[in-house]
Each structure stands twice: as structure tokens, then as C-alpha cells.
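Q: I'd like to go over a predicted model; first the sequence, then the structure.
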Amino acid sequence: MRLRPRTLRQIDSPIDTAYALLDRRRNGRPLLDLAQAAPQYPPAPEVVAHVAAVARDPRGSSYVEIPGLPRLREAFAAEIADAYRCRMRPGHIVVTAGCNQAFCLVASALADPGDEVILALPYYFNHDMWLRLNGIAPVYLEPGPDLAPTAEAAQALVTARTRAIVLVTPGNPTGVTVGPDELARFAAVARRHDIALVLDETYRSFRDTEEPAHDLFADPDWARTVVSLHSFSKDLAIPGYRVGAIVASEPLNREVLKLLDCVATCAPRIGQEAAWAGLTGAREWRRARVREMAERRECFLATMAGRPGGFEVLSAGGFFGWLRHPFAGRSTEDVVRELALAYDTLVLPGTAFLPDDRGTFRVSLSNADRSALTDFAGRLAVAGA
């Protein structure tokens, strides 16, 4: 009997689709890969040394407690308390196998099939995929003129079936940051309707300020509404170690732990050890990487200021640039395919992050130094000529 897999209600992985284009390249020319967002430098020396020591330890490959390595939870609680100028307890923290898993666990703990979750556009594609895969209806929140979502617009979308509002800030793919005042307004909407405000804060360290990303944790009753998701992948240059975290109420975390126990038992120990070493021993290294990324964003904006080839930057922040192509009437998938095959430049189409084609695409600035960004602008100039 032949296996007949269930047809999953999702799109194919945009990352896999993008890299599949490379199978059609035959020219052998150097590729400018601006698709997947990942640091192109190794972790801090302190992290590497600690990971090596753990690998040699007979206990280094053992399970850890389902909520996470206790000393990592304590260190991250201290990190949150410092970064947000608030009080935070380790009991509010669950360590996960990356921020993607954090979102999946939280969404599944909050919503049943047939429920609704409000997603700000452009969404992070895995959020949309997971909801649809599980029969949860994504309700799309259109951005304002500055590409930032507003609480007022979200308020109009809440129904009796709404279970959460999801924001990514700084955004993936746009890099747009939702300011503290607007986040407070989102929290007020969520509280008014007794739903969750889920903030994916993967790129919080890569904002243009060291001020707190928001003041929501200062509210003694924050856990009634706020769920904050974090990643150590970009901050500590350990994407393959798969380690992230949920900051939420203890009742929600108890439900999350039931799911985590089933799907992974616990997040990988080696990733948790690496995150602990980075949080406790690599603060200056982290600050230096943040400065480097800010310099890349400035370089990107400078090289694109003249709109080479008619390509226009709509926003830039975190690890990303969000662009509009000049080819009215052409599908973005076709434009992205041509950039890859004719101009050896790999980017992600905006259709991976939107329910329709708006002529946009994402560039990962983490993959390019100054010379690569200059090269990118030159290739766009030729492509649009």
C-alpha cells in the first residue's frame, strides 16, 4: 500500500523555494546571497570556548529540565530586567528550540482550530504557515503609510473568535520598529478584549537605540496580556544551535511545556549552554556586532539613495531592507527569478510575506559587507536599465 500523506494547508518554505532557484544556475559566476538572514561571523570566543568544554563533559549531552537550563533562565531573566528596566522572574521564561518553535508552541497553546489570530502585514512567513497548518485563521492587519501597524486598525479586526494579536518588531521582513507608545496601545486593545499580545522580538538588540523596546513589563499585570518571544540566533551568532525563549505568564507557560515535552522534550542543551555563555560573557562582543549592523544599514541606505535601476527602498531596520521593484505588471516571483538567474543575486519575494503581490522583496543585510552592498546596487542598476 502506498503512503498517502495529508495535504498540508500551507505554502512551501520560501527559503527552500529561493534556494531551489540555484539549481538552475549554470554560469558559475559568484552569487550574491541576500536571502536567508543569518550572521556571517562566528560566535564570540567565550561562547566557542564554553561549548568546547561542554562537549568534553560527560554530562554535556544530557537532557535539561523541560523549561530550560536553570542558569540560562536566570541569566535571561536578568537580561530582560536590565534591557527593559523591569523586574523579571525565571518562572516567566521557557527556553525553546529557536524562536520559530516559541511561536508555534504559544500559538497552539492560545488558539484552537477555527479561532482567529491577527497578523500584522507583512507577516513573518512561518507565523502564517503555522496558523493555517493548524486550522487557525490569520486575519491580516494592514500597515499604515510608514509600514508600521496601528492599534486602532487592529481594534477593528477583533471578533469573538480572536485569540491574539501578533507583531514582529523590529519587523521581518521590513525592519520597521513599532514604538513603545504604540505597543502600549496594542496592549490596551488586547487587554480590553482579554486576548494575547504576542511580540516577536528576535531583532530587538538591532534597533537604533539602547532604550527599552517597550514599557509593557513595568505593568504589574503584564502577564495577563503580553507574550514576548526571543531568539539568541542573531544576537549571539548561533542560528544552528536552535535556542530561543518565551516570556509569558506561568499559567500559559504550563500549557506550553506540555507541548514542548511532546515535540522536543527540551531545547538542545548545547544551544542553551552557548546562549548562557553569550549572555554572561560576551556583552561587549554583542554591542560591537550591533554597531556593525547599524553601519551596514547606513551603507545600504546610502548606496540605494539614487534608486539604482528604479529599485526603491521602502524601509530598513534590524537585519533587513524592504524594496519595491520598478517593473509594473510583472510578478515579483518573476523578477526575483531573473535577479537570481541573470544577475546572480538571491533575494526573497514579498509574496512570501504577504497574501498578495505588492511588487516588493526582502534583502538580508546580514549577508553583505560594504563591498557587497555596493555590488548589489550595481547589479540592480543593470537589471533595471
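A: Looks like it arrived, so ask away. In this text, all values refer to a predicted model and were calculated from it rather than measured experimentally.

Q: Only C-alpha atoms from now on, for both contacts and neighbour counts.
A: Will do.

Q: How about residues contacting the helix ranked longest in the chain?
A: Ranked by residue count and defined by DSSP state H, the top helix of the chain is helix 283-303. With Cα atoms under 8 Å, 6 or more residues apart in numbering as the test, helix 283-303 has contacts from 44, 205-206, 208, 235-236, 313, 316-319, 365-366, 368-370, 373-374, 377.

Q: Quick one: list the elements packing against the next helix or strand after that helix.
A: Moving toward the C-terminus from helix 283-303, the next helix or strand (DSSP states H and E) is strand 312-317. When contacts are defined as 3 or more Cα pairs under 8 Å, 6 or more residues apart in numbering; DSSP states H and E, strand 312-317 sits against helix 283-303, strand 320-324.

Q: Which of the ones you listed sits closest to residue 6?
A: Closest to residue 6 of the helices and strands packed on strand 312-317 is strand 320-324 (Cα to Cα; 34.8 Å).

Q: take a look at this one as well, against the first:
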Amino acid sequence: MRIAPLNPAIAGTSVPPVMEARRWLGGVTFPPDRPLINVSQAAPLDPPPEGLRRAIAEAALNDPAAHLYGPVLGMAALRAEVAAQWSRAYGGQIAENQVAITQGCNQAFCAVMVTLAGAGDEVIIPTPWYFNHKMWLDMQGVKAVSLPTGAGLIPDPQAAAALIGPRTKAIVLVSPNNPGGAEYPAETIRAFRDLARARGLVLVIDETYRDFDARTGAPHTLFTDPDWAGGGTDPGFVHLYSFSKAYRLTGHRVGAIVASTARLAEVEKFLDTVAICPGQLGQIGALWGMRNLSAWVAAERIEILARRAAISAGLVTLPGWKTLGCGAYFAYVEHPSPLPAPQFAQNLVREAGVLLLPGTMFMPVTDPAGQRQLRIAFANIDTAGIALLMGRLRALTF
């Protein structure tokens, strides 16, 4: 059906990949002895722990303020808790007024980008990219400049430097990476910060999956710089986070921005316009989780690392498959089929009862590498499920 009028920027934006993939399930039946294995989306399927659910329920029943508008930049108590815990975790100094709470991390990204770039500007993003980042830039008429990654899907700051032009406003990193799973070395992140500072750009780091990093200690040292938030000609860097994965709060949409107070003053304009304030109940749940679930989150991390080990070991046994990256919730692989990735992925639904995403959803259409690649979001299947997945992939004939 033709719609008129239609913003050409929206019309030119790709359809949501996870929703597109779900449509492949139409008309396909999955018998009880071979149910669908859905590794297309990185979202916890289980509910939060009971204590967190009770905290939300009690607030819903007994706290009248939980149903009212709150501060545009989020609850003061949650902002303060993030500032305190992040200061300890990263070894730096973060103030409460340098934290904003958003309706999920996607909104955090959109809010920050609105303050940075407008139509005709450019933002550098490594490929394979997180598709929602690319979609938002397309909607705003901002050119996403792709930065191909090297071994282990690690981006190269020198390669990024060659892409900087007069309209470049920012560089965006995601670590641990979605879709590639790569954990960027601290020295790589520092080099990107140095590049951004030298060229007057903002470095935006999405750390949605920081709670599932295989490394111990802080993943980078940027917050140890007393001037991390910038000043003068230095625009500083911006950190993004999601409470969805650590506390299973995907449906409540709670994210965070850590940035300079000047940046957040501009972010506030956007947030007030699109949401007025983040949802109160989700924030109450996130705050309760931060204060009470550190041991539980640590156990969740150990479980995800066990699944990572299981899928890494399983992929090695698949003839012709190559692991490009594996970490957090994701494995990113090359497949051996002669079919292009989108067709191969759709065939997997019918032939193997497996739903995953093709690499073309994470790459420019002009990059042939996407035709050979797939993303497997393994966090929602346990080690037994991973073994079953490997068995189905091993049984394929090409």
C-alpha cells in the first residue's frame, strides 16, 4: 500500500531486522520433537528475580508517585546510584548530574545523536554495526560512515582517522559488541578517545553488555581521566548503558547516559519532547536491582560465559564454518553455504528449525562480506540447547 506523504528518510530506512526475520516463520510448522530454536534476538526471556518483581509490585500498589511524571532526566536516587557504582567500577569520578536515565539504551543513543549531528553530517560506526544505530542515523539524514573491522572484529583507530571529514561529528563503538561479540581492548578504546579528542569529535561508547564481559576489572580507563567529560575544545566522551540485560527489564525500557552536564542539558530537550520522563516502575526496579542483585548478576555472568564457551567449542566442530567473534550474547560467523546469507538464513527456518539473522542486516549493501556472515544470539539457550543447535547445523547438507 502506498502512503503519501512520506518522509523520504523514513522510507529509505531498512525495516526492523528482528521483525523481518520473524515474518520468515509464517506458514512454517515446528513439530514437538523439533521445536524452533530462536537465536535471532538478544533479550532475556525469563522474568526478573522475584525480589525485583516484588519491589515493582509494591511500588505500583503503595507509592502514588510511581504513577506520576518524574524528572525528565530520571530519578535522582537511580542517577546517584549509577554515578556511585560506576565511579567505583571504572576508578573515576562521576557525579549524579552527569547521569541521565532513558527509556532504554536505544533511546539513550537517539538522544545523544540528536545533540551531535543533523542532516548532512557524518558519524563513523564500525561494521558489522548494530542495526538500530544505523537506522536512527538514516532517519535523521545523518550519513553512517562504515569502518570495516579487522581480525577479531576489532576496529582500527588509524583506519577511522582516514574516514574523518569536515562533516564528521562522532565515532560510535559498542563493546562488548553487538553483533560481533568482540570485547574491545582498553588500549583500542583509549586510542579512539585520543583520536576523537585530537579531531574535536565525540566518542560514544555503548556498553549495554558490560555485565557479561569475560574480563575482570574495568573494561577501559577513560573515566580515570579527570577531564573525561570534556571542556573547552574537547567535547568529551559519552557512555551508554542498558539495565535490560543485567536485570531482565527489557519490557520496562530503562537505559542510561553518562556525559557532561552541558550535553545532558541538550539531551533533556529531546527526552522531554519524546517521553517527558522514563517510566517510574522500571526505574524503581533498576534501582532495587543495583542495590540488591550484585551477587545474582555475577552468577548470570558466569552462566553466559559458560554458554559462550559451549558455542565456541561447538562451532569448531562444524565443517566449513568460521567464528569471527564471540562474546557477551553473540557469536558472529561465516557460513559455508553457497547461498547468500539472507536466503541461507531463511532456509534454516524450514530445514533446521533455526531462526537467526544474516550478516547483510549488519553491513552496507555494497559490502559483500555480509553475504557470508550470520549472527547467533545464544544467550537465550542453555548449554543443552546449544548442543542441539550445533547438531542441527552439523546435519545440514550444502
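A: Structure's in. What do you need? This is a predicted model, so every value here is computed, not measured.

Q: before we move on, the earlier item: please, a ChimeraX command that selects the buried ones among the contacts of helix 283-303 of structure 1?
A: With 16 or more other Cα atoms under 10 Å as the burial test, the buried ones among these are selected in ChimeraX as follows:
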select :44,205,206,235,236,313,316,317,318,319,365,366,368,369,370,373,374,377
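
Q: Which of the contacts of helix 283-303 of structure 1 fall in helices?
A: 235-236, 370, 373-374, 377.

Q: mind checking how far the closest residue to residue 42 of structure 1 other than its chain neighbours is from residue 72 of structure 1?
A: Counting by Cα to Cα, 6 or more residues apart in numbering, residue 237 is the residue found nearest to residue 42 of structure 1 once chain neighbours are left out, at 6.3 Å. From residue 237 of structure 1 across to residue 72 of structure 1, the span is 17 Å (Cα to Cα, to the nearest Å).

Q: gap between the residue nearest to residue 42 of structure 1 and residue 363 of structure 1?
A: 19 Å.

Q: if we can go back for a sec, most neighbours per residue, which of the helices and strands packed on strand 312-317 of structure 1?
A: strand 320-324 (a mean of 23; mean count of other Cα atoms under 10 Å).

Q: in structure 2, what residues pair with it?
A: Using TM-score structural alignment, strand 320-324 of structure 1 corresponds to residues 330-334 of structure 2.

Q: Repeat that for stretch 142-156 of structure 1.
A: Taking TM-score structural alignment as the measure, structure 2 aligns residues 148-162 with stretch 142-156 of structure 1.

Q: what's the first-to-last distance across the matching stretch?
A: With Cα to Cα as the measure, the first residue of stretch 148-162 of structure 2 is 12 Å from its last.

Q: burial of the closest residue to residue 349 of structure 2 other than its chain neighbours, as a residue count?
A: In space, and not counting its chain neighbours, residue 349 of structure 2 is closest to residue 355: 5.5 Å by Cα to Cα, 6+ apart. Here the number of neighbours of residue 355 of structure 2 (other Cα atoms under 10 Å) works out to 25.

Q: Now which residue in structure 2 aligns to residue 125 of structure 1?
A: Using TM-score structural alignment, the equivalent of residue 125 of structure 1 in structure 2 is residue 131.

Q: Next, count neighbours for its match.
A: Residue 131 of structure 2 has 19 nearby residues by other Cα under 10 Å.

Q: returning to what we had before: in a markdown table, list the helices and strands packed on strand 312-317 of structure 1 along with distance to residue 7 of structure 1.
A: Listed next are these as a markdown table, based on distance: least, Cα to Cα, whole Å:
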| stretch | distance to residue 7 of structure 1 |
| --- | --- |
| helix 283-303 | 40 |
| strand 320-324 | 32 |
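
Q: With that, I have no additional questions.
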